[in-house]
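A.B. asks: Structure of the sequence below:
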Amino acid sequence: MSANDLQDLGVKLLSHGLKSQNCQLEILRLAHCILTGQCCEFVASVLLSSNSRLKELDMSGNDLLNIGMKLLSDGLKSPNCQLEILRLRHCNVTDEGCGYLSLALRSNPSQLRELDLSLNHLGESGVRMLSDLLKNPNCTLNKLKI
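C.D. replies: You can find the predicted model right below:
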């Protein structure tokens, strides 16, 4: 669905279908869809759902900001979250957003193997928080792009 004018309302509507027990979708690409951080609330609701089978999510090239990372982190904390690959390139995330992601991944040892936060506005403390995740023995992350 990348490079479409979905906007937040489109993701809200899409999230209803993704939470259906009949949905078998494992890969969702929403890169460059004119999304804001508010759409992450709907994406998080999918990750929280026991019906979700999402393994790969790409939201790159959207203006998600730190509020998006805060909302998305709610879904990443869920034991129902099955994400293995999360791409958030060029989403205007700063150290604050890294803090939300780092906390979420520490609080729930998820299945996340790959996290791409390249082309964001990460400072030294954001990079440090994410790098420290790799030292955690419960961390399954083996590919971190910053």
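A.B. asks: alpha carbons only for contacts and neighbour counts from here, please
C.D. replies: OK.
A.B. asks: what residues are up against Cys139?
C.D. replies: 105-106, 109-110, 133 (C-alpha atoms under 8 Å, 6 or more residues apart in numbering).
A.B. asks: got the contact list for the spatially closest residue to Leu122 that is not a sequence neighbour?
C.D. replies: Once flanking residues are discounted, Leu122 sits nearest to Thr94: 4.8 Å by C-alpha to C-alpha, 6 or more residues apart in numbering. Listed by C-alpha under 8 Å, 6+ apart, the contact partners of Thr94 are 65-66, 120-123, 126.
A.B. asks: same question, Asp63
C.D. replies: Under the criterion of C-alpha under 8 Å, 6+ apart, the neighbours of Asp63 are 34-37, 90-92.
A.B. asks: Hmm, Glu26 and Leu54 touching each other?
C.D. replies: Yes: using C-alpha atoms under 8 Å, Leu54 and Glu26 qualify as a contacting pair, with a distance of 4.1 Å.
A.B. asks: please give me the structure for this one as well, since I'd like to look at both together:
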Amino acid sequence: MRELQLSGNKAGDSGVKHLSSLLEDPNCKLEKLNLQNCSIGEEGFRALASALRSNPSHMRELQLGGNIAGDSGVKHLSSLLEDPNCKLEKLHLYYCSIGEEGFRALASALRSNPSHMRELQLSGNKAGDSGVKHLSSVLEDPNCKLEKLHLDNCSIGEEGFRALASALRSNPSHMRELQLWGNKAGDSGVKHLSSLLEDPNCKLETLNLIYCSITDEGFRALASALRSNPSALRELYLNGNQLGPSAQQLLSKLEKHPNSKHLQIHGSNESILL
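C.D. replies: Model prediction:
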């Protein structure tokens, strides 16, 4: 057995405890486990983390989104992530009721063992600016090779965007996909992000800024950055922001730029007011 998909069942903590007895068996070589939306709480996360610490070297993908982890559950999981024998590459924890303390624990664990994780999905949690600052301390580590980061609907404001952009400028060559829709970036937050995009070492291919309270001022900063370094980005999502005629014109010109022939801007021909 290499892959087990059990999402959408009523496992609960008791069910996960039974499954954990399998995971801790040294003969178990499971690589992918999907337990999304399985009504798992703190005790289930504790059992799962404990079992995987006993046998940490095979699991590569752990999908746990839609469960009630909370900060306590994530702290148990963090004890697995900091194990040098843990080779986890993909971790999905979206909508798991995680707050700042959970983000702090997660960041601390990943700083201890940063080189394996490639995809981190944390959308729908209460990160706030403080939580993102903790996570940024991982992103700026040169040993961090994260390629996909999802932080949609995480209550992130200007300070969070500043921290995120600063961290990625320190280590810009690995990130390929950044999902940030539904946060309160505003024009100031997007200006910080634009300083990352204009870095020639930035290899970001997909950037999602849907419903991020951006107006023409932010769009001008974004367009200016992309004119400076247009070759990497492939997908830019801007729907649901306050896109005025001048910004539309700028982005339209950017799409037609000879170095931007692969760039697709979604939402550049519409104005959807928040």
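A.B. asks: one step back: now, which of the contacts of Cys139 of structure 1 sits nearest His16 of structure 1?
C.D. replies: In terms of C-alpha to C-alpha, no member of the contacts of Cys139 of structure 1 lies closer to His16 of structure 1 than Ser110, at 23.2 Å.
A.B. asks: residues in contact with the closest one?
C.D. replies: Counting by C-alpha under 8 Å, 6+ apart, Ser110 of structure 1 has contacts 76-77, 79, 81-83, 139-140.
A.B. asks: On the three-state scheme, it is what?
C.D. replies: coil (DSSP: H, G, I helix; E, B strand; the rest coil).
A.B. asks: Between Leu54 and Glu26 of structure 1, which has more neighbouring residues?
C.D. replies: It is Leu54, of Leu54 of structure 1 and Glu26, that has more neighbours when counted by other C-alpha atoms under 10 Å, with 20 against 14.
A.B. asks: Excluding chain neighbours, what is closest to Lys191 of structure 2?
C.D. replies: That would be Ala221: by C-alpha to C-alpha, 6+ apart, it lies 5.7 Å from Lys191 of structure 2.
A.B. asks: Mind checking which of the contacts of Asp63 of structure 1 are buried?
C.D. replies: Listed as buried from those are 34-37, 90-92; burial here means 16 or more other C-alpha atoms under 10 Å.
A.B. asks: Dump the residues you listed to CSV, plus distance to Lys19 of structure 1.
C.D. replies: Conversion of the buried ones among the contacts of Asp63 of structure 1 to CSV gives the following (distance: C-alpha to C-alpha, whole Å):
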residue, distance to Lys19 of structure 1
Ile34, 22
Leu35, 20
Thr36, 21
Gly37, 20
His90, 27
Cys91, 25
Asn92, 28
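A.B. asks: Strands along the stretch 151-274 of structure 2, start to end?
C.D. replies: Along the stretch 151-274 of structure 2, the stretches classed as strands by DSSP state E, counting those that start in this stretch are 177-179, 206-208, 235-237, 264-266.
A.B. asks: Now distance to Ser123 of structure 2 and mean neighbour count too, for those strands, in CSV please.
C.D. replies: Listed next are those as CSV, based on distance: least, C-alpha to C-alpha, whole Å; neighbours: other C-alpha atoms under 10 Å:
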stretch, distance to Ser123 of structure 2, mean neighbour count
strand 177-179, 9, 19
strand 206-208, 13, 20
strand 235-237, 17, 18
strand 264-266, 21, 16
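A.B. asks: Switch the ones you listed over to JSON lines, and while doing so, append distance to Lys133 of structure 2 to every line.
C.D. replies: As requested, these are exported to JSON lines (distance: least, C-alpha to C-alpha, whole Å):
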{"stretch": "strand 177-179", "distance to Lys133 of structure 2": "16"}
{"stretch": "strand 206-208", "distance to Lys133 of structure 2": "19"}
{"stretch": "strand 235-237", "distance to Lys133 of structure 2": "24"}
{"stretch": "strand 264-266", "distance to Lys133 of structure 2": "28"}
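A.B. asks: The residue sitting furthest away from the middle of structure 1: what secondary structure?
C.D. replies: Ranked by distance from the centre of structure 1 (C-alpha atoms, centre = their mean), the top residue is Asn22, with 22.6 Å. Judged by three-state DSSP, the three-state class of Asn22 of structure 1 is coil.
A.B. asks: Same question for the one 10 residues further on.
C.D. replies: With three-state DSSP as the basis, the three-state label of His32 of structure 1 is coil.
A.B. asks: correct me, but Ala47 of structure 2 touches Val16?
C.D. replies: Yes: counting by C-alpha under 8 Å, Ala47 of structure 2 touches Val16, with 7.2 Å between them.
A.B. asks: roughly how far apart are the aligned partner of Leu180 of structure 2 in structure 1 and Pro79 of structure 1?
C.D. replies: Matched to structure 1 by TM-score structural alignment, Leu180 of structure 2 sits across from Leu117. Between Leu117 of structure 1 and Pro79 of structure 1 the distance is 23 Å, computed by C-alpha to C-alpha, to the nearest Å.
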